[in-house]
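>>> any chance you could fold what I've pasted below:
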Amino acid sequence: MPSPAAVDPLSGYCAVTRTFHSLRAPIPLPPPSPPLSFPAFAFSLLPSPLPAHAAFLDAATGEAVPFPAFLGQVRALATALRAHLHISRGDVAFVLAPPSLHIPVLYFALMAVGAVVSPANPALTAGELAHLAALSKPSVAFAVSSAAGKLPPGLSAVLLDSPRFSSFLHGPGDALVMDAAVMHQSDPAAILYSSGTTGSAKAVVLTHRNLMATRVLPGPAPPGEVLMLTVPLFHVYGFVFCLRPVMAAQTLVLHTAGRFDTRGVLAAVGRFRVTRLALAPPALLAIVRAAEDDESVAASAATLQVVLCGGASLSPELVRRFSHKFPHVFVSQGYGLTETTAGFCRSTGVEESRRIGSVGRLSPGAEAKIIDPATGHALPPGLPGELWVRGPFVMQGYLGDKESTSGILDSEGWLRTGDVCVIDKDGFLSVVDRLKEIIKYKGYQNWRTCFKRTQVSTKPQLLDTPTIRLANCRWHLS
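Below is the predicted model of the structure:
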């Protein structure tokens, strides 16, 4: 880090190193060398005694898991994983299930015993899942009955909707079992799947320290802070957001319905007094349309203060339409990739959210460069180029693919995003284009396209149609 005098106080740009630096307060992280798992770190941040309010809520059923019960279930499941399934450090666990209250417990318990969590989309075909499993090489799978038939032959599976798994959650828990394995912060904690910048599936290795770096800024949360998550928990966006509230002792409401139902989601917002709603742009568009058709829709979201939006580019017109119908709510946009453990750039607060068209400023600990693709030189504020980023959130690499890893991640820790971006004089980042355009349908499958962003975006009246909207978007948290 250069001296503060060398860093511009508005943009964060250092002319000496030609690097942009985050100007946000740093997030306290432990020294990187002591052994420590992400669950142990997360639980160490909880107050004592544990808060009595819900850690997780099911939006469909209203079932709640208070923090004491959540920690009890994690310990019980971790004990069962060791004693009954003989899962140990380094084992990869394939997870194939829709959102439910079991999933956060499973994620924490697996990581607590040193296993590597590898969630996949349960809507994929058996062939697609076999390809992912060939990348991550799981030794065990956790799946719901409706999806278990698509698992690769020979892969041992535990059914999440079985009496056996339920008994694991409510069995005796040994608080010491999570300390039995010595885990380093650099150990793999999760393997998520990404298209990278080429379109072919890759297994992204995220470490325990990567997940620690997603911690929210320290300090007391506003009274009654409740987050609702409406994105899949196998996607990096949902994966990180189902872990992070635990570190802040906040309540997370899980949208467990199979499809995004606008009125159902807004009803849950009112019922559980949700203050922050995390969703993707297509869901925001559905909410705007519903509010435009029925004035009573906005009234059901009276407690809502912030909409957190990531996963795809968000048109300025959509933000304006939303703000017109929900003037008391601001939209916080974020930007990141699976390879960066979700977002490393976001808008925070009302003032930053007013910079429509920007995805905000660099998050704590982030460094960025804007590189001219033609010359390889780093550029100053106001000029577009490929965004390179560095920080504690950058992945360890692509599992079993050194060539692809070296193609995106250099020896100094800089990750090439493949996105053409610009950072202005005030430090706000905007995504301009892709070096190699890829369409990702719902963020999961992708096709190369010859569409140019400028060709599609010149017809804003077409952006609400599914086909054109997808052609115009780069999934920011993919």
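>>> C-alpha only now, for contacts and for neighbours.
Noted.
>>> these two touch, right, Val432 and Leu387?
No: at 10.4 Å, Val432 does not count as touching Leu387 under the criterion of C-alpha atoms under 8 Å.
>>> neighbour count: the two, which is higher?
Regarding Val432 and Leu387, a neighbour count based on other C-alpha atoms under 10 Å identifies Leu387 as having more, with 24 against 18.
>>> ok but that one is inside a strand, no?
Yes: Leu387 sits within a strand when classified using DSSP: H, G, I helix; E, B strand; the rest coil.
>>> now do the contacts for it.
Taking C-alpha atoms under 8 Å, 6 or more residues apart in numbering, we find Leu387 in contact with Ala368, Lys369, Ile370, Ile371, Arg416, Thr417, Gly418, Asp419, Val420, Cys421, Val422.
>>> one more, for comparison:
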Amino acid sequence: MVVRSPYPDVEIPEVSLYDFLFSGFGDRGGATAFVDGISGASLTFDQLEDMVDKIAAGLAERGIAAGDVVGLFAPNTPYYAAVFHGVLRANAVVTSANSLYTPGELAHQLTDSGAKLLVTVSAFLDRATAAAEQAGLPPEAVITLDPVEGHTSLIDLISTTAEPPAQTVGATDIAVLPYSSGTTGRAKGVILTHRNLVANLVQFGALTGVNTESKILAVLPFFHIYGMTVMMNNGIHKRATVVTMPRFDLTDFLRVIAEHKVTYVYIAPPIAVALAKHPVVDQYDLSSIEIIFSGAAPLDAELGRAVAKRLGTRVRQGYGMTELSPVSHSMREEDDDADLNSVGVALPNIECKLVDPESGEEVGPGGRGELWVKGPNVMSGYLNNPEATAITLDADGYLHTGDVATVTDDGVFTIVDRVKELIKYKGYQVPPAELEALLLTNDRIADAAVIGVRDAEGEEVPKAFVVRQANADDLSEDEVMSFVAERIAPHKKVRVVEFISEIPKSSSGKILRKDLRARETATG
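Sure thing, here's the model as predicted:
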């Protein structure tokens, strides 16, 4: 059964993202577009547009042409938005990198995406230069947002007197290559076109109350598609003010909300835990908040209600994936009677199916099935990976999300389980296959498998089942965890280890994760 959005379709302009967002700011030109919540540095809409054009010209002078890829490896600042759109204005493509990445992880993304330049900050420079070297990029290919001796900086880029290049990209050209693990495996480049991003802004914009009077807090990273679309680009689209933070610190988070009178706060569930329980919250005036919107991982309804009651505001949540640009479902802001366990209804222009993973049969209200999504926000595919694309995107244009959902007669969806192997730790993707491959590089480990388990706070964390080599009986849990932690981003760390005699596998050699989960249930 096909379930369509209860909202009428919206018109999707057939233009580039730059043309869509920078089509004239009118009386908002002098208003603040972005402000750094910590330092106070800010850009008006007119200043942002001027900087974007200058960056585009500076990049063109350095050889960046249509279709070239530029890596962006930096925390949230107003200048992140300027560089992001400067790259697009230069007819090039942004590949946004996780700011927690190790040099090896970043080098993989730079190599796989074919990036020609990498833009970073001085605090990340050691990792950035090491990654660039591993990816075969020359030292001059690393550009910094802040001045660093020996590197081209943002000031150098915008000092050009040249004009930006003529715009040659259109709606169907690639705009960004964020990296996602999809339903399984190592991170893959997600091909999102200008039309994908424009479509999702128009779709999500039809449900949100963000307007020119709104102040959006952007503490979730712009490198993640959630921050990129819902905070950074939606702020420009709605001509609202976006207040940036480089990282989450609870005291700074609360202070910034109070000082800047933030009205829209976008979070992931771990922040909700702090808002519900930490005593320091009561020391700040958070009365300006109109909406707290949670995404990136499921929000428990009881937790959401606790936050809403404590802060005297509305809490809502939605659903999405990088491959969906990212939002496909959202609760209605105005619906105070909505089931907070749900992710709401499909956005305009979207149709969905629930399909039984075993039988392949479509299921209706009351049934459980894998959520399939079709719409103008669905990715083109995975970069250089036709096999993964074929698994995820079918011939009819439906993206198979890997998440199991239910739907009511009114078209309200609830995510109830997961088909895919991906672990979600604090909203970040952790692909088991990547951890397993890393564990097997340890010569004291004979075999390994990784699944997600719940910790004492209900957070999903990676657990490794490890088979020791015959001569490694003294290999400890701490040694295994340290081995992984030294080689991978912090959010991917193995946090629980269990030694077993054999990893259960199918006749074809595939790890039987369901057997490991059953073992965990039986012993837990």
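>>> quick revisit: list residues touching both of Val432 and Leu387 of the first structure?
Asp419, Val420, Cys421, Val422.
>>> what are the ranges of the helices in the stretch 201-350 of the first structure?
208-212, 236-247, 262-271, 281-293, 296-299, 316-325, 349-353 (DSSP state H, counting those that start in this stretch).
>>> how about those in JSON lines, adding distance to Ala60 of the first structure and mean neighbour count?
Supplementary listing: the helices of the stretch 201-350 of the first structure in JSON lines, determined by distance: least, C-alpha to C-alpha, whole Å; neighbours: other C-alpha atoms under 10 Å:
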{"stretch": "helix 208-212", "distance to Ala60 of the first structure": "28", "mean neighbour count": "25"}
{"stretch": "helix 236-247", "distance to Ala60 of the first structure": "17", "mean neighbour count": "22"}
{"stretch": "helix 262-271", "distance to Ala60 of the first structure": "8", "mean neighbour count": "18"}
{"stretch": "helix 281-293", "distance to Ala60 of the first structure": "17", "mean neighbour count": "18"}
{"stretch": "helix 296-299", "distance to Ala60 of the first structure": "19", "mean neighbour count": "16"}
{"stretch": "helix 316-325", "distance to Ala60 of the first structure": "25", "mean neighbour count": "16"}
{"stretch": "helix 349-353", "distance to Ala60 of the first structure": "30", "mean neighbour count": "15"}
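>>> so which of those helices gets nearest Lys202 of the first structure?
With respect to Lys202 of the first structure, and counting by C-alpha to C-alpha, the nearest of the helices of the stretch 201-350 of the first structure is helix 236-247 at 13.5 Å.
>>> list the helices and strands that closest one packs on?
Counting contacts by 3 or more C-alpha pairs under 8 Å, 6 or more residues apart in numbering; DSSP states H and E, helix 236-247 of the first structure packs against helix 38-44, strand 226-229, strand 251-254, strand 342-346.
>>> now do the contacts for the aligned partner of His260 of the second structure in the first structure.
By TM-score structural alignment, His260 of the second structure lines up with Phe272 in the first structure. Counting by C-alpha under 8 Å, 6+ apart, Phe272 of the first structure makes contact with Val226, Val253.
>>> recalculate using a threshold of 10 Å.
Residues near Phe272 of the first structure by C-alpha atoms under 10 Å, 6 or more residues apart in numbering: Leu57, Ala59, Gly62, Val226, Leu227, Met228, Thr251, Val253, Leu266, Thr303.
>>> the second one -> the second structure?
Meaning Ala59 of the first structure. In the second structure, the residue matched to Ala59 of the first structure (TM-score structural alignment) is Gly37.
>>> what does the last one give?
Residue pairing (TM-score structural alignment): Thr303 of the first structure is matched to Ser288 of the second structure.
>>> what separates its match from Lys215 of the second structure, distance-wise?
Distance of Ser288 of the second structure to Lys215 of the second structure, given as C-alpha to C-alpha, to the nearest Å: 9 Å.
>>> quick one: the residue opposite Leu337 of the first structure in the second structure once aligned and Tyr226 of the second structure, what's the gap?
Using TM-score structural alignment, the equivalent of Leu337 of the first structure in the second structure is Met321. To Tyr226 of the second structure, Met321 of the second structure is 8 Å away according to C-alpha to C-alpha.
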